[in-house]
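1. Next comes the sequence, and after it the predicted model I'd like to discuss.
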Amino acid sequence: MELRHLRYFIAVAEEGSLTLAAEKRLHTAQPSLSRQIRDLEYEVGVQLMIRSVHGIELTAAGRAFLDHARLALTQAEAATEAARRAAQPPRKLFAIGFLTGYEMDWLPAVMEILRAELPSTEVVIHSQDSPDLAAGLICGKIDLAFMRPEKQAPGLKFRLLRKDPLIVLMPRDHALAARSSIRPQDIASQTFIGVSPVRAPTTWAAINDYLKPIGVKPDHQAENLAMGISLVASTGGIGLLPLYSQNLLPKTVVSRPIRGTPPTVDLVIGYNEANTSPLLKSILAKLDDLKFRVTKSSSR
């Protein structure tokens, strides 16, 4: 018994017709197909199909044989695919982490730089908070991360990409939305949405240093970027978030710049100094090119 016998039998059983199976599925002549089915039945030793002017019907033996034939064919195809994969050179694995939201700006530029390596490299993307990215770098699960410069991160190195100004988020129908920029004192009388000092310590510190002199304390605390935007929309309050967050705003939320000199947070590339990945070294050597690509793209 050969695999083609199983393939022919399955095609006839599913089409319910020798003619349709021969023409539509197998692209062979009907007499040849009939002969193959007879050969299969002879080898199995029982009648599998009943032929009539109305088409083909499976016998009880044929119905039992069909399930096993499908399984055998599937396993044969899986074995073939496994052999082909095993014969290919192993692909390198390179894991890149992004502070949630930054992948929109930076991932296309990174992939462009890695283009020559992609056929032999499997790129894995992680989207997490900065402390989680630092943990991934430390334990070796992530090779490179776009993140904040975490203080409690032994063994990690950081390279500055840019300083992101904080902007003010508010509902589209908020009274302050009519203004072109927002002063610190404008925030003092509003419901304020803060960020988590645990999940976003760098941003939390920048906001706290900026608003502490005017006595603003958060009425609500967001655990992540999405929650911050949602709280602004649902409470009618105001929040401060890095500039990149404006790429993720729904239509009901708008952003305004801070008047004067706004506070900033550093965006860095983080990596483990013990990581010897050639791809990591390649990207670090092309940081200027990477920054240029992102700047060029965002200015269009």
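-> Arrived safely. It should be emphasised that the depicted structure is a prediction, and the values quoted were computed from it without experimental measurement.
2. contacts, neighbours, all on C-alpha from now
-> Noted.
3. Setting aside sequence neighbours, what's the nearest residue to I10?
-> L66 (6.6 Å; CA to CA, 6 or more residues apart in numbering).
4. Now do the buried residues in the helix or strand where the one you found lies.
-> Assigned by DSSP states H and E, L66 belongs to helix 60-87. For helix 60-87, burial by neighbour count (16 or more other CA atoms under 10 Å) applies to G62, F65, L66, A69, L73.
5. quick check, distance from that helix to the centre of its chain.
-> 32 Å (CA atoms, centre = their mean, to the nearest Å).
6. one step back: ok, now which ones touch the residue nearest to I10?
-> L66 makes contact with F9, I10, A13, according to CA atoms under 8 Å, 6 or more residues apart in numbering.
7. before we move on, what about P184?
-> Contacts of P184 by CA under 8 Å, 6+ apart are L211, I214, I258.
8. Count the neighbours of the first one for me.
-> In this case it means L211. Each residue near L211 was counted by other CA atoms under 10 Å, and the total is 17.
9. Quick check: what element follows the helix or strand hosting it along the chain?
-> Secondary structure assignment for L211, by DSSP H and E: helix 201-211. If you walk from helix 201-211 toward the C-terminus, the next helix or strand you reach (DSSP H and E) is strand 220-222.
10. okay, which residue is most central for this structure?
-> In the chain, the residue lying closest to the centroid (CA atoms, centre = their mean) is I125, at 5.9 Å.
11. for the helix or strand it falls within, which positions count as buried?
-> Per DSSP H and E, I125 falls inside strand 121-128. The neighbour-count check on strand 121-128 (16+ other CA under 10 Å) flags T121, H126, S127, Q128 as buried.
12. Contacts for it, please.
-> With contact meaning CA under 8 Å, 6+ apart, strand 121-128 is reached by R91, K92, L93, F94, A95, I96, G97, F98, L99, T100, G101, E103.
13. The stretch 101-250 of the chain: strands as residue ranges?
-> 121-128, 144-147, 156-171, 192-195, 220-222, 238-242 (DSSP state E, counting those that start in this stretch).
14. Reformat those strands into CSV and put distance to I138 next to each item.
-> As requested, those are arranged in CSV below (distance: least, CA to CA, whole Å):
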stretch, distance to I138
strand 121-128, 15
strand 144-147, 11
strand 156-171, 7
strand 192-195, 24
strand 220-222, 26
strand 238-242, 25
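15. Out of the ones you listed, the one nearest N272 is which?
-> Closest of the strands of the stretch 101-250 of the chain to N272 is strand 156-171, at 4.5 Å (criterion: CA to CA).
16. Buried residues, the closest one. List them.
-> Here strand 156-171 shows L156, K157, F158, L161, D164, P165, L166, I167, V168, L169, M170, P171 as buried, counting by 16+ other CA under 10 Å.
17. before we go on, here's another structure to hold up against the first:
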Amino acid sequence: MVYTLAQLRGFVAVAEHGHFGRAAQSLLTSQPSLSRQVQGLERAVGVSLFERGPRGVQLTVAGHVFLRDARRILSLSEGAPETARRVAAGRAGRIQVAFISAAALSTLEPLLTEISFELAQLEVALVELSGAEQLQALADGRIDLGLVRPPVPTEEFDAQAVHAEPLIVALPVGHHLAEKDGPIAADDLIDEPILEYAEDGTDYLHDLCVRLLGSENFVAAQRVSQLSTALALVRARRGIALVPRSAAAMRFDGVIHREVAGSSPLVTLHACWRRDTMNPALINVIAYLRARLQP
């Protein structure tokens, strides 16, 4: 089955006007030429699309069905060049974004909202992966953008910090520090059993906790890999935890959160991508992120 867009346009015009002569006038062509086009289309499709009469034509049952598809094909063909231009310019297209679970608490929703506002025709596909899994997926070309904790290997990837927040203290209800109003001094945490992290196979959060208290004052309790596990163990009175402020959004019953007095190390989240990316949509997202996050 081979037919042309010109034949489809001729068919749609005849269907809409119900007359070859009027349809030919609207297309600025001759009636015999239009008639040959429609006949060629009917031969290609293999069915009669019109019932012809002395006063005009009417669509057959098959013609009614074919008209719907013909209009859709013409609409797609007319929009395809502009779609290709938008994709080439990075205003449309698709990017695959991976995120760690902590990003869903602090960054993912506002970041996606802003990107959707700036690049409304961009499709963003999401997948949750650990930081190590994201770096491997980026290297393999399976994702375009990752949301990870540092450090980010700079030989292969580029990165932009997209979120920073302080550490706060998670305490079980009834803990003597939970009874205090206001922020808790870091010195008050000395000798307290503190849950330590190996999040995503790195020591990033653990190192921040040690930096806050000093290695000589850090009393390690259970080792965990997820913030949700840390909060569950706090509730079970297996220790206290230093968590990013956004972790309070999990709202664990039996867990109270307190700010840390003074300056606290900031927990950061980075967007990272391959330096050699050729995806125009991703390049636009990167430019937007850098412009948005400039001091």
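-> Cool, got the structure. Since the model is a prediction, treat every value here as computed from it, not as a measurement.
18. For the buried residues of strand 121-128 of structure 1, give me TSV that also has distance to E57 of structure 1.
-> TSV is the format used below for these (distance: CA to CA, whole Å):
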residue	distance to E57 of structure 1
T121	50
H126	53
S127	54
Q128	57
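19. follow-up on the earlier one: neighbour-wise, give me the winner out of the contacts of L66 of structure 1.
-> F9 (26 neighbours).
20. contacting residues for I190 of structure 2?
-> Per CA under 8 Å, 6+ apart, neighbours of I190 of structure 2: L213, N217, F218, V219.
21. For it, give its distance to A220 of structure 2.
-> I190 of structure 2 is 11 Å from A220 of structure 2, where distance means CA to CA, to the nearest Å.
22. ok so, going back, let's have the buried residues of strand 156-171 of structure 1 in JSON lines, adding distance to E223 of structure 1.
-> Below are those laid out as JSON lines (distance: CA to CA, whole Å):
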{"residue": "L156", "distance to E223 of structure 1": "24"}
{"residue": "K157", "distance to E223 of structure 1": "26"}
{"residue": "F158", "distance to E223 of structure 1": "24"}
{"residue": "L161", "distance to E223 of structure 1": "24"}
{"residue": "D164", "distance to E223 of structure 1": "20"}
{"residue": "P165", "distance to E223 of structure 1": "20"}
{"residue": "L166", "distance to E223 of structure 1": "17"}
{"residue": "I167", "distance to E223 of structure 1": "18"}
{"residue": "V168", "distance to E223 of structure 1": "18"}
{"residue": "L169", "distance to E223 of structure 1": "16"}
{"residue": "M170", "distance to E223 of structure 1": "18"}
{"residue": "P171", "distance to E223 of structure 1": "19"}
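23. Among the residues you listed, which one sits closest to K296 of structure 1?
-> Each of these was checked against K296 of structure 1 using CA to CA; the closest is L161, at 14.3 Å.
24. isn't the closest one right up against L290?
-> No - proximity of L161 of structure 1 to L290 does not meet the contact threshold set by CA atoms under 8 Å, at 9.1 Å.
25. Assign a three-state SS to R256 of structure 1, would you?
-> Of the three states, R256 of structure 1 takes strand under DSSP: H, G, I helix; E, B strand; the rest coil.
26. Can you tell me what it aligns to in structure 2?
-> Matched across to structure 2, R256 of structure 1 falls on R258, judged by TM-score structural alignment.
27. Tell me what angle the helix or strand hosting R85 of structure 2 forms with strand 121-128.
-> In the assignment (DSSP H and E), R85 of structure 2 maps to helix 61-88. Interaxial angle of helix 61-88 of structure 2 relative to strand 121-128 (axes from the mean of the first three to the mean of the last three CA atoms, to 10 degrees): 80 degrees.
28. list the helices and strands the following helix or strand past helix 61-88 of structure 2 packs on?
-> The C-terminal neighbour of helix 61-88 of structure 2 among helices and strands, as given by DSSP H and E, is strand 92-99. Judged by 3 or more CA pairs under 8 Å, 6 or more residues apart in numbering; DSSP states H and E, strand 92-99 of structure 2 is in contact with helix 61-88, strand 121-128, helix 131-140, strand 145-148, helix 280-292.
29. ok, which pair from the contacts of strand 121-128 of structure 1 is furthest apart?
-> Pairwise over these, using CA to CA, the maximum falls at R91 and G101, 27.7 Å.
30. These two - which one has more neighbours?
-> Higher neighbour count among R91 of structure 1 and G101: G101, with 17 against 13, using other CA under 10 Å.
31. didn't that one look like it was pressed against L243?
-> No - counting by CA under 8 Å, G101 of structure 1 stays clear of L243, with 10.7 Å between them.
32. next one: whichever helix or strand H5 of structure 1 is part of to chain centre, how far?
-> Using DSSP H and E, the element containing H5 of structure 1 is helix 3-15. Computed by CA atoms, centre = their mean, the chain-centroid distance of helix 3-15 of structure 1 equals 39 Å.
33. residues in contact with that helix?
-> 18, 20-21, 25-26, 33, 36-37, 40, 56-58, 66, 69-70, 73.
34. and which of the contacts of P184 of structure 1 is nearest to V195 of structure 1?
-> Distances from V195 of structure 1 to these, taken by CA to CA, are shortest for L211, at 12.9 Å.
35. one step back: is it possible to export the buried residues of helix 60-87 of structure 1 to JSON lines including distance to G140 of structure 1?
-> JSON lines is the format used below for those (distance: CA to CA, whole Å):
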{"residue": "G62", "distance to G140 of structure 1": "54"}
{"residue": "F65", "distance to G140 of structure 1": "50"}
{"residue": "L66", "distance to G140 of structure 1": "48"}
{"residue": "A69", "distance to G140 of structure 1": "45"}
{"residue": "L73", "distance to G140 of structure 1": "41"}
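36. wait, which of these is closest to V265 of structure 1?
-> Of the buried residues of helix 60-87 of structure 1, the one sitting nearest to V265 of structure 1 (CA to CA) turns out to be L73, at 57.8 Å.
37. Please list all residues in contact with that closest one.
-> L3, L6, R7.
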